[in-house]
Every structure is written in C-alpha cells, then in structure tokens.
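here is my input, please return the structure:
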Amino acid sequence: MSRYLFALGQFVARRRWWVLTVWIVLLVGAIGFAVGTGGKTNDDFTVPGTESQDAVSLLQQRMPAFSGAQMQVVFATPGMTKVTDQQAAGEIEQAMAAFKGLPQVAAVVDPFQAKAVSPNQHAALGSVQFTVSAGEVSQDTLDKVNNIAGSARDAGLDVEFSGGVYPGFTAEIPHTPEILGIIAAFVILLVTFGAVVAAGLPIVTALVGVGIGVGGIMGVAAFVDVPSAATSLALMLGLSCGIDYALFILSRHRHHIVLGMPAAESIPLAVGTAGSSVVFAAVTVIIALCGLAVAGIPFLTVMGLTAAGAVLVAMLVALTLLPALLSFAGGLVAKFISPPLNPGKAEEVARIAAYEPERTCGHAWGRFVTRFRIPLLVLGVAILAVLAVPATRMELGLPSGATQPDSSTAHKAYNVISGSFGEGFNGPLLVVTDLSHANSADAVQTLIGRLQQEPDVAVVQPAGTDNGLMLIQVIPKTGPDDSATADLVNRLRDDRDSIVSGTGATYLVGGTTAANIDTSKKLGEALPVFLAVVVGLALVLLTIAFRTVLVPLTSIVGFILSVFAALGAQVAVFQWGWGASLLHVTKGETLSFLPIITLAIIFGLSSDYQIFVVSRIKEEHTRTEDAVTSVQNGVAHSARVVTAAALIMFGVFVAFATVDNPIVKPLAFTLAVGVLLDAFIVRLTLVPAIMALVGNRMWYHPRWFGRYVPDLDIEGAELERRLTHDVEAEAQQTVTAES
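Predicted coordinates for the structure are as follows:
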C-alpha cells in the first residue's frame, strides 16, 4: 500500500495546480448541487417491521387523511382567568376554527367538544391532524399556525405546541459549534507545530472536505429522507477527521523537512508512510458507519452512510489536496513563529523531536509507562470500569417534550399538559381498529370498555372513523418516556385476542409514542449484533494491518472499555442528572440510537489512534527488535501528534455539545468523553503498558499467517528501506562512473 501512496504523493505534488482546480470545482459543484436541488432534512422516522409502522401503512391505505402528523395545541390562562370564561373560550374556538381552514389540515379537535379541559379550568388541550407527514408539512402552513397562535396570545392566552410537528419543531442548529471547533483546532495546531502555515493547512483542507460532504448530503436530501442529525454528525466527523488525517501526514512531512529533506522528496514519503495509516483508519471508520445498516432502520442507515461519505471525502482530501498545498507551501511549514516571551522555542522543540526524540515529553511518558506498567494497567482499567458502571442502568428512548430545551414550546407544552391533565396526555396511543368484520353494532363500545379497564389507562376515546376503520385514542396514566407506558403498549398487543374477543374487530397499536417504543426496542435488539460485527471487523482489519493477533485483542478490549465508560458518563449526566445544571441538560432517557452510533464512531476513532501509535512502535521494533525500547521510541514519535489529534476531536465535539438540541448535545458529549478516554488512557497508556509487559511475543504470528496474509506495510518500513536502497545504489553507480 505504501508504494502506491508514495506514487500518488509524487503525482499530486507534481500536478498541484490540476489537483487544486479539481477540488475547487468539486466544492463549487457540491454547493451548487445543494442550492439547486433545494434539499432539506426531515425527521420522519420510519421503522419497517414494527406494529406502529404497520398501523401507519394501514391508515395510508384506508384513511389517508389521518395518516399524517398530529399537533397538540395547549391553551392556558394566567392568574384567576379560566379557559371557560367567555372571552378566553371565544378566542380558543376562533383559533381552532382558523386551524381547520389551513392547507394540509385533515381535522381539528376542539378542546370543548372533546371535553379536554383541565379540572381547574386553567388549561385546554386541542389537536390538529395533518394529511401529510411531519417533514411534508409546508413552512407556509406552520407560519400561519404561528400567526393564529399569536393572535390568541395577544388576547392574553398562553399558547404552546407539541406533537410530531409544530412551529419551530426543526430548530436550526447554529454555526457557532463549527466556528468554536475551528478556533480550538487552530490554537492546538499552532501550539503543536509552532508555525502558522502548518497550523492553517489542516483547517483549510478540512473545511473543503466538509463543504463538499455537507453540500452533497443536502443535495441528496432532495431525493431521500435525511434526518437533521445526519448533517450535524457529518459536520462533526468531517471536520474532526479531516483535521486529524491532515495532521498525521503533515506531522510526518514536517519531521522530514526539519531533518533537512527537500520538500519534493518529503511529500510523497509522508503520504506513503503516514498516508497508509490514514487510509486504514478512514476505511475502518467508514465500514463501521456503514455497518449501522445492521439495525434495519432507514434513518439510522442514512445517518451512517452520510457520515461515512463525509469521512471518505476527508480521507481523499488529506491524500491529494493536502500534498498539493504542501507542494505550494514548500519550506513555509517549518517557518516557526517566535513568541516574544520565549523566542526560538517552537523551532527548538521541533528540532529536539527530530534529532533527539529521547529528550521529548513523549519519550518521558513512554519511559514512565514502561516502568510502571502494571500499576498503570490496574489503575487505568479500574477508572474505565468505574465510569462504565452507570451504563448498566441505561434506559433507551427518543426525544420528547420533556427533554427539549426549557425555552422551547414543546417543553413548555409538556409541563402544562403534565400539570393540568397528567403526563400520559403528552403521549397518546393510537389504536387503529379494523371494523370490516365486526359482528355487532356495539363492537366499538365493547372494545373501548375493555381498553378502559386495562391497567395504567387514563382515558379512552374515539378519534375518527372512515372506510371501515375506527381510530381510538388511548391516554396512558404515565408519560411517553415511562417504562410503564412501554409495558402498556406491549400488554395491549399481547392481550389483543382477549380484548377483541367476540367483537370481530382487530386493531394495531400505533402513534408517535408507540413508534418511539418500537424504535428503542429494535435498536436495543440490534446493539449486540452490531457490537459483534464491529468486534469481528476490528479483529480482522487490525490482524491484517499488524500481522499479529495480540495487538488486535488489546485494541478491542480497550475499545470496549472506553466506549462503555463514555456511555456510562452519558447516563450519569443525561439520565441521572449529575451536573445537569452545569451543562444545561434536561434529564431524560438515553437516545435509543446513541449507543449504536457511539459504538461505530468510537470504534473508528480508536482504530485511528491505535494504528498511528502502534505503527510507530512496530516501526521502531523492526529497527531495534527490543520491546521496551520500541515502545518508548514509538510513543515519543506519536504522543505529540495523537495528543493534538485527540484534543482537536475533543474540542470539536465539545463545541457541538453546547447546542441545545436533544439529539446533538448528548451525542457530542458522549463522543467527546469517549475520544478523551480512548486516546489518553487506552492508546497512550494501557496499550503501551501491555506491549511492554508482553514483550516481543506481542508480534508473534503463525508461519501460515505470514504465507497467506499480505503485508500491507502500513508503517512504511518497507518503503523507506526500498528508498534507502535506491539512494545507495544510485550513489554507488555515481562513484563507479567517476572512477
């Protein structure tokens, strides 16, 4: 692999203008594609193979007007005023009548007709049924909904919304996280390289990659359903991976420059050596993200594929555009800044790293790890195990009004409904009943009576009928995120035969709450399968990469420890509420798709650091054949770069964790913790300690393995030997010719 990448580096450096032009054209084309198609993300989650999805399909076939999204409208009165007062009641009736006349509205349930008035008469609950799904409700309709609510607010009423769709339900994620992440990355790179050009190039290449990746995703969103979280995930990974991949190659190139190698020779060599690690790391991330399709849930598959596309673009940019820009930059990557308080420090650090690596902090850390390897192993594993304990109490769910930011209308509506009617009114179940073969006129009343007798059921009421179907709304006594609500859904399905007995009717339990429960269940079932796939993939890929079995085993154990420690931290903060006020977190269940996405991403990123650290250790072991010395030297060469890469990843994820979004915030927080733990505790501490403890046996592999498995030479040792041999042969020919 290293030979082909070396040739690619040579070609790109020589054709730098062509390469730069191609990437500019691709960037402009991606942006034009996004703008031209007008693609928009939407959060219409479908989960094939579940009863809630079957209920939607049945409605689409026989009651299409009721198959769309539903919006709840909460009216509340301040002070002593009641919603039943003449003026307040008139405003509410006028608002509901106005909602009924809007485009895409199938039906409106007036709170007074439905008797949905709180016992203290300070709140009324109405609903609006749309003919289309949430993602297809036009912005013009939502704007008119907001205007109607504004008139009611001007009259003194509090009006809030909840449900599958409402004004502002797809709140725009600000660009602040990207800006903060870029600033943090530039500062870290400036400290790492001590040169402005060297610090700026990874930022530039990463931004090009992100622009192409996100532009492509938004363009594709015009043709397929792309969840809004997909763009945030692609941004996080595209930006962080793009900077890290460029950092790996640039650091090797800068090392060569400091040693006196001409840029024309250094660029292809850097691509051939560090580029091999970049390819292997990126391919690992891409395969893991594509593996999200194992869950069989379309929106999760789309998230994985779009994020994988962003990582693929980041890899290609690092292997082609970066070398081209390095060719333009020449020796500027080693033009050091001179801080007034410590002039010459940056250049001194770079030269020490190049000529005397044993004097670096990385080498000192390597010596510390190899000397105290057993205590560090025990301490590191203990820390990760303790952090992982909360993960055993993980409860999966999807965002509801309770987990939305306090300032959002959905959160305010949730609180009003809970306090005035009961938490169950926030998550009604929709029982789609087929009366085609009903054998009595009172079949519906019999069915409603039996449903009302079920434990944990607060209210049962008809919600519409057409074409042989009856919609029955079942209001649980507990909230949509409560385990008792999930138990109720399962019980209504398990006891279906006894509930419909003698009526001739059949039913399906659906609605948003049931769909969320089904999604969480399906994701929970897919998690062990996905973990097995990821672990098996890691074993195969890392075994081929390093031609040994023990290195992949240590990597897998470390990955499992770090990912479950990150999930444990997420449970402690977002589910248990530890430090919730400090982080502005609203307590709730763990996002049902968060564990599987975290597994995929942390697996890929941990493989990045594993490959970069261990490849340098293997390179040193090939040269010295001494286990302890190779660990110390390998850590010395890789610690600074891996530290910078991990801090950049951490900074980008932390920046996104500041967003008040119930999906982006916990995901970014979990990834930030996972990267920090995996890079510093696992890859720079536990793995070197184990390698020093096991010694030369770490690199053992059976003879048959060496015969049948190709040597990919990801550390570039064979490439460097070949180049050295060519230089020596050329020098010998020159001497012979002169004599």
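
contacts, neighbours, all on C-alpha from now
OK.

could you say which helix or strand holds the residue nearest the centre of the chain?
Nearest to the mean C-alpha position of the chain, counting by CA atoms, centre = their mean, stands residue 233 at 4.5 Å. Following DSSP states H and E, one finds residue 233 within helix 228-258.

enumerate the positions of stretch 27-43 that are buried.
In terms of neighbour count (16 or more other CA atoms under 10 Å), stretch 27-43 has its buried residues at 27, 29, 30, 31, 33, 34, 39, 40, 41, 42, 43.

ok, the third one touching residue 210?
Spelled out, that is residue 30. No: using CA atoms under 8 Å, residue 30 makes no contact with residue 210, being 10.4 Å away.

which elements pack onto the longest helix belonging to the chain?
Taking DSSP state H as the criterion, the chain has its longest helix at helix 512-546. Helix 512-546 sits against helix 51-62, helix 263-290, strand 396-397, strand 429-434, helix 483-494, helix 550-570, helix 594-624, with contacts defined as 3 or more CA pairs under 8 Å, 6 or more residues apart in numbering; DSSP states H and E.

next, the structure of the following sequence, for comparison with the previous one:
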Amino acid sequence: MFDRIAELAIRRPRLILIVAFVAVLVMGAVGGGAFDRLRDGGFDDPASSSSRAGEIIEEKFGGETNLILLVEAPDGVDDPAARESGAALVAELRSEDGLANIVSYWETGSPDLRSQDGTEALVLAHVRGEETELAQHTDAVVDGYTGTYDGTLTVRAGGGAAIGSDMSTQVVDDLILAEVIAVPLVLLLLLVVFGSVVAALLPLVIVVIAIAGTFAQLAILGGITEVSISATNLTTALGLGLGVDYALLMTSRFRDRLAAGVRVEDAVRQTVVTAGRTVAFSAATVAAALGTLLVFPQYFLRSIGYAGVGVVAIAAVSTLFVMPALFMLLGHRVNKGRMPWAKPGAPVVQGSLWGRLARAVMRRPVLTALPVLAVLLASTAPLLGITFGVPDERVLPTGAESRQVSEALRDNFEGNDDAALHIVIDEPVAGPELAGYAVGLSALTGVVRVESSAGTFADGSATAVAAGNPGLGRDDAERITVVSGLTPASDAAQDLVREVRAIAGPGGSQPLVGGSDAALIDSKDSIGDRIPLALGLIAGTTFVLLFLFTGSIVQPLRALVLNMLTLGATLGVMTWIFQEGNLSGPLGFTPQPMELAMTVLMFCIAFGLSMDYEVFITSRIKELHDEGADNGTAVADGLGHTGRIVTAAAVLLAVSFFAFGTAQISFMQMFGLGSGLAILLDAVVVRGVLVPASMRLLGRWNWYAPAVLRKVHARIGLREGGTAPQPATVQPPSPAHPPLPRREDTTRV
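So this is what the prediction gives:
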C-alpha cells in the first residue's frame, strides 16, 4: 500500500495537490456552518433519572428554575419605591418569550426570597429552549436587565443558565488567548527545529487540511445528532499538534534521505514506506484511544470522540498523500530559507545525545530506572484521595457575576433555590399522600423547606406559609421542590439526594429526582459504569495494533505499563494542584473536586498521544532489529535517530496545550496543563529512560511471540514496503542479556 502511495506521489504530484486544494475549499465551505449546528452543554446522561425528571418538568410544568435575578435595593426591598420598581421588573420579564415560571418576592411575599438583612430579593425564572436556544435567551435577559434598573434597583444574574452563559463566553475568550500564544510559539519552534523556512511551513499545510476537514465533519454530524461545540476546541488543538507531529516525522526522514545523497524520487519512496507507515500506525493508535469516548452517553464526550477520530484520520491521510507530493515538487528546495544555525548538507536528525543517553541507561538499567519509577509512583499518590464533580460556578473567575450571585445565595439567604432538588411524579397523587411524602422529605437533615401543591413544609410539619402552590400540581403529575442549606456538590448534598431517592413515593408512585446534585450523581454513575469498558477497549485495540506493528506480545504490554505510569503521575499531579489547591494562588483558581468528564477526556487524549510517540520510537528500533542489529544497538541507534524528532514533536504539541494554562476557566487550565505535562513526561522521561532500561532488561524477550501468533503476524502484519515480515524466530531467552557493543558490555546495577 505504501509503495503505491509513493508511486502516485512521484507520478502525479500536481494532481494530488489540486485535489487537496479543492477539497480544502469544499471542506471550508461546509465547515463554516459548524457553529450554527453545534450545541452547548452535553455533560448529563440523557437516560438518567435526573435528565428524565427535567424533561417531564419541562413538558408539564414549564421547566425547573435555572435563572435567578438577585435584586438589590439600598433602602430595603420592602421600600415602596423598591416594590414599585420590582413589580415593573417582573412585568417586563413576563413579556419575554424565552422565560417561564417567573416567581418573585414582591408577588409571593415569601421570606425565603428575601435576604436576611432585607436589602436583596430574588426573582426566579426558567429560561426555555435547548442548550443553544437557552444560551441566546439567557444572554438577551442578562444584556437587557442586569445593572441598574429604574434608577432604584441593582440587578445581577445567576443560576444554571447564567453560569453556563458566563462559562461559554469565558471559554471563547480563553481559546482566543491560548491560540494567540500558541500559534506564534509553534511557528518559532518549527523554524528552530527545521532550520529552514520552507520546511517549517510544510506542517501548516497539514494543519489547515486537518482542521478544515474536521470542521466539515462536525457540521455534517451536527445535522444528524447532538454534537457539542466544545469539540471545536479539541479540533484546533489536536489539528495543530498532530499536523505538526506527522509532518515533522515525514519531513525529517525526507531531508535525511536527501542529505545522504539519495535521489529525490527514491527519497520520497523511502520516506513513505518507512515514516509513512509509522504515521499510519500512530494515527490508528491515537484514533483508537479517542474512539473509546463514543461509549459514554454524554454527548460532550461523544463529540470529542467524533472530533478526535476525525482530526487524526484526516491529518494522517493528508500527510500520507499531500506531503510526498510536496516533497516531489520541492526536491532540494525543501531546505530553502536556511536559518543561520542550521548546518548545510547535514541530516536533520542528529542522534548523538539521545543515543548516548540510551547507552548510558542500558549500562545501568536498574540504577537509572528506579529513581524515575519512584518519582512517577510518588506523583501518583494523590489519586488515593481523588473526588469528582461537574462544572459549577467555582470554575469561573471570582469576578464573574453569576459566581457572585451563587455566593450571595449561600451567604445571605435561608436555603439555596439554585441548588434545589426537583422531584416529579408523573402520575396523579392524592393530596393527603402527597402531604405525607413532603413532610417526610422536610424532616431530612439539611432540608430547609419543601414546596408542593399540598403545602410548604419544614422540619417535619407545615410552615406558616402553609398554602400549597397550585402551579406545582396537575391532574396527571406532581412536582415537589426540596431546598436545602447544604453546599452544592458537597458529600452532604449528594447524600441528601440518595436519602430522597430512598424514600418510597406516595401511593406507590416512582418519583424522579432532578437538580444539579442529582445530575452530578447520575453523571458519575454513568461514566463510572462505562470506564471499565473504555479501558478494556483502549488496552485491547492498543495491544492488537502494536502487535501487528511489531510482531511481539511483549512490546504492547511494555507500552501499556509505561503509559499507565505516565498517566497515573499526570492525574496525581493534577489532583494535587486542582483538588488540593496547591498553586491555586499563582494559577488563580478555586480548589474543587476534579471535573469528571474533563478528567476522562484528558486520560484518553494523553494515552493516545503517548502511543503516538511509542510508535515513532518503536518503529525505528524494530526497523534496525529487522536489519540484523542486536538488541542494544537497535535500541540505542533507534532512540538516537528518533529522540530528537519525538522531543521536538512533544515540545511543539505541549506548547499548544500549555497555552490553555492561561485560561480563566479552571477545568480548561487542568486539561491544558495535564495534557502538556503528560506529553513531556512521556516523550522525555519515559522514552528517554524507561524505554531503554526496560528493553535492556527484557533482552531477547522484546520481540517474543508464541508460535501461533508469529504465524498470524506473518500473514497479516505489515512492514516497510507493504510486505509481510518473516515469522519471528525468537525463543524464550536465557537469563543472560544479549551483548551491547564491546565498550558497553557490562551491565551494572
């Protein structure tokens, strides 16, 4: 296959580039409409109890409260002027098409809607619509009513809808800043790595194709199924990183061949059948890791899976076809615009540093590996105390208005309406039975009040405001609101959800419990239930792909173990920082439980990119081994040839992720810093120390496979040039390690 791609590029380079150019124009036109079809949100399991509760409340009761206007009156909310202005504000809000279920202090007189000092009052409302429409309606209300109203009141917006709006706005700002930082740095680093203007610009061709193609894919999928707008963020980051990675590998190999005196046509052939094969297998491993996100029910994670698989596939295909065509037309002009520090006529890859490091490690494999293992395992320790949550107002900067409203609700009001539990019973319920059920709920620890059509209850009995809210009852359904004074997303708040769900429904009914804390529990359960499947798919597909790539069962197992060490250390450090609060001052975030969906996402991306570099290095080691080099020489020379490429690729990709460290949204910071750290740990520490140490200790076991699997690999495995390799003849080795070159013949601990 790779031979045929090379021949096509040699014979028809202009045709390939013309087709690619037209494809980019078409994909750009289609992808331009992606943002109109993508949606916000997607963090909840649509099949969960909390989601079904929300749907029934939306359908039969006009929706849960998701917008809270905090209204401040300096002279008190009961001042005549404040009452008049408050009534006018509520009247205007009722004229808004996007709002429903508007309840205010001035209409109800409920003391629960007035602050303890009497200077603030609440207006509760439900913003209609799905995620995108909801965001538009929320923005209209925030823009039209917050600030000074009627010269008397000060209005601020909070609640789930306003928090979501502030998050979306801040995420866009964070992404723009990250790209402004990352793109110039990547361009500068490309010049440093390649030492040539023309060579440094080549990866940008792949970047443009990958991003344009993936945006087109998302636009098409957005018209078919639910796709999160967050997928666009990953598209730009991975498109930039992988486009640079794959183009770097191909360009380095091509320039290497030219520097060795090979004709341009032969250099293209050798590049495609060696580096091209590596790109194909590398892309397959990354795509397999990101594809596991499709097993989760949250369309936020599934959307990242769509975008991840798409951008990897498009980047790999365009690298395999477009890069050889460019090489064929450019020839030796690929070195044009040489930088002053570049050595003319020298190969791009100079392996002395990484080769010397590998040889030094293999002389004392245990002595060099143990300190690294100790540091990685120590970094993993914080995972013992990890807890998970979902995004709330604390991920926003302290100056965000919706966060300030949430803090005021907790500090100044009795109970927190924003974090209330919303119970719905989708069948008729008799009044006395409903009242008895509400009384039981009101007696639970932490509950401030329970509101229902049968009355308002607190501490196990009816309150002074005993009249029921008729808007909470229908002939065919009942709705109950449970307001607590517990901190949202805390262990106590989640325990309350479990206690409420454990109480038998009135008249044998099956209540559904919704609200933010119920959604948190359901999200953790649904993701947790599928994590074993996701891990199994990642491990299984990685094992199969690396076996097909190497013909060994030992190499996939070694790669999986080393990747788990990297990921464990990375997640441990992120827990130490973002959950335990270390470095919260310099980074400017509020410590809180690890964001569950983003942690899963970071794991899958970091795993896939780690396998990317695994394939880069193993491909060259295997190539040298197949040419007859002994174990030590193959490892040392393989790392010598690929070490600089992997390091450069890792730094370039890490820069694009580290740029997210400037974000004001804390889970964006965590994702960017964690992904960048995992990439550097894997490319430098693991590949530089643990890979040569483990391969030295394994010796001839490195390429071992049972006889049955050797026959399987002989039939379906691929190697350079597309031919099947000969069956491995490696037998279980003797305890002695194979010799390294004579000057390195002694292994010491």
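
let me see the TM-score of these two.
The TM-score (TM-score structural alignment, normalised by the length of structure 1) is 0.89; 700 aligned residues with a CA RMSD of 2.6 Å.

re earlier: the helix holding residue 233 of structure 1 vs structure 2, average distance?
Helix 228-258 of structure 1 differs from its equivalent in structure 2 by a mean of 1.2 Å after superposition (mean CA distance after the TM-score superposition for structure 1).

for that helix, name the packing helices and strands.
By 3+ CA pairs under 8 Å, 6+ apart, helix 228-258 of structure 1 packs against helix 176-193, helix 196-220, helix 263-290, helix 298-316, helix 345-355, helix 627-657, helix 664-677.

can you check which of those helices gets nearest to residue 499 of structure 1?
Ranking these by proximity to residue 499 of structure 1 (CA to CA) places helix 298-316 first, at 32.8 Å.

what span of structure 2 is the closest one aligned with?
Under TM-score structural alignment, the match for helix 298-316 of structure 1 in structure 2 covers residues 299-317.

wait, which of the helices and strands packed on helix 228-258 of structure 1 is closest to residue 528 of structure 1?
For these, proximity to residue 528 of structure 1 was assessed by CA to CA; helix 263-290 is nearest, at 14.2 Å.

quick one: the closest one to helix 298-316, angle?
If you take axes from the mean of the first three to the mean of the last three CA atoms, to 10 degrees, helix 263-290 of structure 1 sits at 170 degrees to helix 298-316.

buried residues, helix 263-290 of structure 1. List them.
Buried-residue list, helix 263-290 of structure 1, by 16+ other CA under 10 Å: 263, 265-290.

any idea what residue 560 of structure 2 aligns with in structure 1?
Residue 560 of structure 2 maps onto residue 556 in structure 1, by TM-score structural alignment.

same deal with residue 496 of structure 2?
Matched across to structure 1, residue 496 of structure 2 falls on residue 488, judged by TM-score structural alignment.

tell me who's in contact with that match.
The contact partners of residue 488 of structure 1, taken as CA atoms under 8 Å, 6 or more residues apart in numbering, are 455, 456, 476.

mean distance of the host helix or strand of residue 159 of structure 1 to its aligned residues in structure 2, please.
Using DSSP H and E, residue 159 of structure 1 maps to strand 158-163. After superposition onto structure 2, the average distance of strand 158-163 of structure 1 to its aligned residues comes to 2.3 Å, using mean CA distance after the TM-score superposition for structure 1.

now the longest helix of structure 1: which residue numbers in structure 2?
Against structure 2, helix 512-546 of structure 1 falls on residues 516-550 (TM-score structural alignment).

just give me the mean distance for that stretch relative to structure 1.
Looks like 1.9 Å for stretch 516-550 of structure 2 (mean CA distance after the TM-score superposition for structure 1).

does the alignment partner in structure 1 of residue 698 of structure 2 lie in a helix or a strand, and which?
Under the alignment (TM-score structural alignment), residue 698 of structure 2 pairs with residue 694 of structure 1. Following DSSP H and E, one finds residue 694 of structure 1 within helix 687-694.

what comes into contact with that helix?
Helix 687-694 of structure 1 has contacts (CA under 8 Å, 6+ apart) with 366, 369-370, 372-374, 376-377, 554-555, 558, 627-628, 631, 635, 698.

picking that back up, burial of the match of residue 698 of structure 2, as a residue count?
Residues within reach of residue 694 of structure 1, counting by other CA atoms under 10 Å, total 14.

follow-up on the earlier one: average offset of the helix holding residue 694 of structure 1 relative to structure 2?
Mean deviation for helix 687-694 of structure 1: 1.3 Å (mean CA distance after the TM-score superposition for structure 1).
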